[in-house]
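Asks: no sequence on this one, just coordinates:
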């Protein structure tokens, strides 16, 4: 099992990123909550990881905090929740919001996430209640800030739509989410954050 990766961030294309560790590029899938905390390209970064082994692929998932990794591992133990849906849940809600949904039996907030129907939301509330990790102070969280990129406004917008589609949203819905917010001067990660915040309301 690969417990963490520490190297240079060379690709940011939500929800995928690539970390150069001593000349080896590791492809990692990460929730948007991790992307919000990533440093600029070329900067050093450390992510906690979880390896999912399938017959056709080995997929590495990365998280900026141990809490997010624990949450991911708890989610994929829930019947009917696979790694992709777990990533969508962690991208669409903060750990604090998810805790609140579980404790308040808030199925309505959960079903707003793509791929989460009423039955899955109810199952999450029942099965996650005793599995929620403690939201204490994080140690070793990724440090850094989003970097502004001198590109046309269209590219971050298109990247944000593609990222939302990869998280499970339908292309037409993803486009509506992005077009409903002001995107001028914003990075791809900032656009996605605003779009997901709007979808959760």
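Replies: Everything's here; your move. Quantities reported herein were computed from a predicted structural model and do not represent experimental measurements.

Asks: please make it C-alpha for all contacts and neighbour counts, starting now.
Replies: Fine.

Asks: from residue 24, how far off is the residue positioned nearest the centre of the chain?
Replies: For the chain, the residue nearest the mean C-alpha position is residue 31 (1.2 Å; CA atoms, centre = their mean). Look at residue 31 and residue 24: by CA to CA, to the nearest Å, they are 22 Å apart.

Asks: next one: residue 86
Replies: Shown here: residue 86 relative to residue 24, a distance of 27 Å by CA to CA.

Asks: which of these two has more neighbours?
Replies: When neighbours are counted by other CA atoms under 10 Å, residue 86 and residue 24 differ, and residue 86 comes out ahead with 22 against 10.

Asks: check contacts around the more buried one.
Replies: Going by CA atoms under 8 Å, 6 or more residues apart in numbering, residue 86 touches 72, 75-76.

Asks: in addition, the following structure is provided for comparison:
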């Protein structure tokens, strides 16, 4: 089990990053609510990880704090929720928002996420409400920024909108839906991270 990784952030391509650890590059998938907190490329980074081994792939999921990783682990224990859907849930909602939605049985908030239908949302509430109660008693979780910028507008890549669309598609949104979400929030000078954040926020 790979539980923690520390190295140099080489590439950022939401929701994936490449981290160099003593010459070995690790590809890590990160929920967007954690992606916003990442340092710039070339800087040092530490992530708490969850390693998934399948017949056709070995996947490494990363989180900027232990609490987000533990919440991810609780989510994928729920019937019908795999790592990809767990990543999608924590990309569309901050950890604290997920907790409040489950505790308050807010089905409408959960079904706003791609891949989460009414039955899945109801299952999450039933299976996780008691298990997630412990998180509410722990340290405050980082919330998805609502006001202010999460990333600099400087040095914006030309393909920021395309990168944002690709990221949303990888999180489970259909291409046409992702494109529409991006077009509705994108403005000149915005980074892909900021476009993704605003698109996800508008979808909830």
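Replies: Nice, thanks for sending it over. For clarity, every value in this text was computed on a predicted model and none was experimentally measured.

Asks: what's the TM-score for these two chains?
Replies: Once the chains are laid over each other, their TM-score by TM-score structural alignment, normalised by the length of structure 1 reads 0.92; 194 aligned residues with a CA RMSD of 1.6 Å.

Asks: can you pull out the strands in structure 1?
Replies: Applying DSSP state E to structure 1 gives strands spanning 4-13, 16-21, 24-29, 44-53, 58-63.

Asks: out of the ones you listed, which is closest to residue 195 of structure 1?
Replies: Residue 195 of structure 1 lies closest to strand 4-13 among the strands of structure 1, at 16.5 Å (CA to CA).

Asks: what is the closest one packed up against?
Replies: The helices and strands touching strand 4-13 of structure 1, judged by 3 or more CA pairs under 8 Å, 6 or more residues apart in numbering; DSSP states H and E, are strand 16-21, strand 44-53.

Asks: off-centre distance for it?
Replies: Using CA atoms, centre = their mean, to the nearest Å, the distance from the centre of strand 4-13 of structure 1 to the centre of the chain it belongs to is 15 Å.

Asks: again, but for stretch 74-85 of structure 1
Replies: Mean-position distance between stretch 74-85 of structure 1 and its chain equals 14 Å (CA atoms, centre = their mean).

Asks: and for stretch 48-57 of structure 1?
Replies: In terms of CA atoms, centre = their mean, the gap separating the centre of stretch 48-57 of structure 1 from the centre of its chain is 16 Å.

Asks: may I see the buried residues of that stretch?
Replies: 48-50 (16 or more other CA atoms under 10 Å).

Asks: hmm, who's touching it?
Replies: Contacts of stretch 48-57 of structure 1 (CA under 8 Å, 6+ apart): 1-5, 58-66, 69, 83.

Asks: quick one: closest of the helices and strands packed on strand 4-13 of structure 1 to residue 135 of structure 1.
Replies: In this view, those are compared for proximity to residue 135 of structure 1 by CA to CA, and strand 44-53 is the closest at 16.2 Å.
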